[in-house]
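Student: Would you be able to build a 3D model of this:
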Amino acid sequence: MLVLAVAGLVWSIRTLYVVGQDRRWSWWILPVPLAVVGVLAIDFLLPPPTFDEMRPQFEQTAHDLLASPELSRANLEIGPFDILYASKGDNGTVYFVDAPYFASSTSIGWAYSPNGKPAGFDDFSSTHIGGPWYKFTAVWRT
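Tutor: Have a look, this model is predicted:
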């Protein structure tokens, strides 16, 4: 994004100079906005990776956490997913809490639970999505 912003700034300055000062049109004016529109179109048209595509990385992280003495890991990035934290639960469960876009009392994420449905915390509900994986929602009660 920084490269696009710098390119846009340089393009704007040069375009204003050529069109305003020289009062002429040049073909070099056109490629930059076309490149920006092309990059934005590709970004919007290509779907982001899904959880299923990133499942091996989630599973590796769960196994690493279960094998370590750590109880949790914070601020993880798994593909396009920003994980606020991953923490060990009871019975070999690992909870991956998705980073919220807004401050909220609701947590959503995924649970790696090879020994059955995860127990959860507070007002917890989960949906089985395949193998040892569950998608969950937890509403924190105070």
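
Student: only C-alpha atoms for contact and neighbour calcs from this point on.
Tutor: Will do.

Student: ok, now how distant is the residue nearest the centre of the chain from residue 61?
Tutor: In the chain, the centroid-proximal residue (CA atoms, centre = their mean) is residue 81; its distance is 2.8 Å. Going from residue 81 to residue 61 by CA to CA, to the nearest Å gives 13 Å.

Student: cool, residue 90 as well?
Tutor: 17 Å.

Student: before we move on, the earlier item: pull the contacting residues for the residue nearest to the centre of the chain.
Tutor: By CA atoms under 8 Å, 6 or more residues apart in numbering, residue 81 lies in contact with residue 98.

Student: count of residues packed around the nearest residue to residue 114 once chain neighbours are set aside?
Tutor: Nearest residue to residue 114, sequence neighbours excluded (CA to CA, 6 or more residues apart in numbering): residue 132, at 4.5 Å. Look at residue 132: counted by other CA atoms under 10 Å, it has 16 neighbours.

Student: To check against the first, give me the structure of this:
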Amino acid sequence: MTLVAAACLLWAFSVPGFSFFLVFGAVPVLGLAGLAWVVWVVMFGVQRRRWSWSFLPAPIIVALALALLVAGVPLQARWAMSRSAFEQAVATLPAGEDWYLVPAPSTIGSYRIIAAYHVPGGVVFQEANGNLFDDAGFAYLPEGPTPALENGSFESPVFQHLGGAWYRWTASW
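Tutor: Model prediction:
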């Protein structure tokens, strides 16, 4: 149970924002698993005064998952596997005017894309599971993010550099 919940939590943070529903499901399961682990250790370890190596896997799994989350490994690993597919998609996109929807594959690498837009200085891809209340995705911006990217419907974009001309972003629409 702990391993599955930790894997769900890691997957939830492998998108540009985070997958709210996966987090909402995984955190309570991890909490229940932690409570069950404490009861198990107290009942079989403390009361019977017997140490068992079987007490270790659950806290190790949780500590490892938290360390990976803090280091940003889930997004970086998934992005690394998908980056070449995004680069290929950018190379095949037709030219267009800024802020107009351009046709893009619904899946690029391991990400589900719901929209792509030409923007001043590059292309913005909106990812399907990036955020619940705002939008999130990836941006190809060879010159980096500029103030021209914020308009009336793409409000307060926040960019995080992923390497090269690539950024992850979150924003209000």
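
Student: re the thing from before, trace the residue nearest to residue 114 of the first structure over to the second structure, please.
Tutor: With TM-score structural alignment as the criterion, residue 132 of the first structure lines up with residue 165 in the second structure.

Student: Residue 144 is in contact with its match, correct?
Tutor: Yes. Using CA atoms under 8 Å, residue 165 of the second structure is in contact with residue 144, at 6.8 Å.

Student: Quick one: the strands in the second structure, in order.
Tutor: Taking DSSP state E as the criterion, the second structure carries its strands at 100-101, 107-108, 111-119, 122-127, 135-140, 155-163, 166-172.

Student: possible to save the ones you listed as TSV with distance to residue 82 of the second structure?
Tutor: Shown next, in TSV, are those (distance: least, CA to CA, whole Å):
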stretch	distance to residue 82 of the second structure
strand 100-101	22
strand 107-108	7
strand 111-119	8
strand 122-127	13
strand 135-140	11
strand 155-163	12
strand 166-172	12
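
Student: wait, which of those strands is closest to residue 84 of the second structure?
Tutor: Proximity to residue 84 of the second structure, assessed across these by CA to CA, is greatest for strand 107-108 (9.3 Å).

Student: what range in the first structure does the closest one sit on?
Tutor: Per TM-score structural alignment, the counterpart of strand 107-108 of the second structure in the first structure is residues 77-78.

Student: List the contacts of that stretch.
Tutor: 54, 57, 58, 83.

Student: thought residue 104 of the second structure was touching residue 88?
Tutor: No. Under the criterion of CA under 8 Å, residue 104 of the second structure makes no contact with residue 88, lying 10.9 Å away.

Student: List the buried residues of the helix or strand hosting residue 42 of the first structure.
Tutor: According to DSSP states H and E, residue 42 of the first structure maps onto helix 31-45. The neighbour-count criterion (16 or more other CA atoms under 10 Å) identifies residue 32 as the buried residues of helix 31-45 of the first structure.
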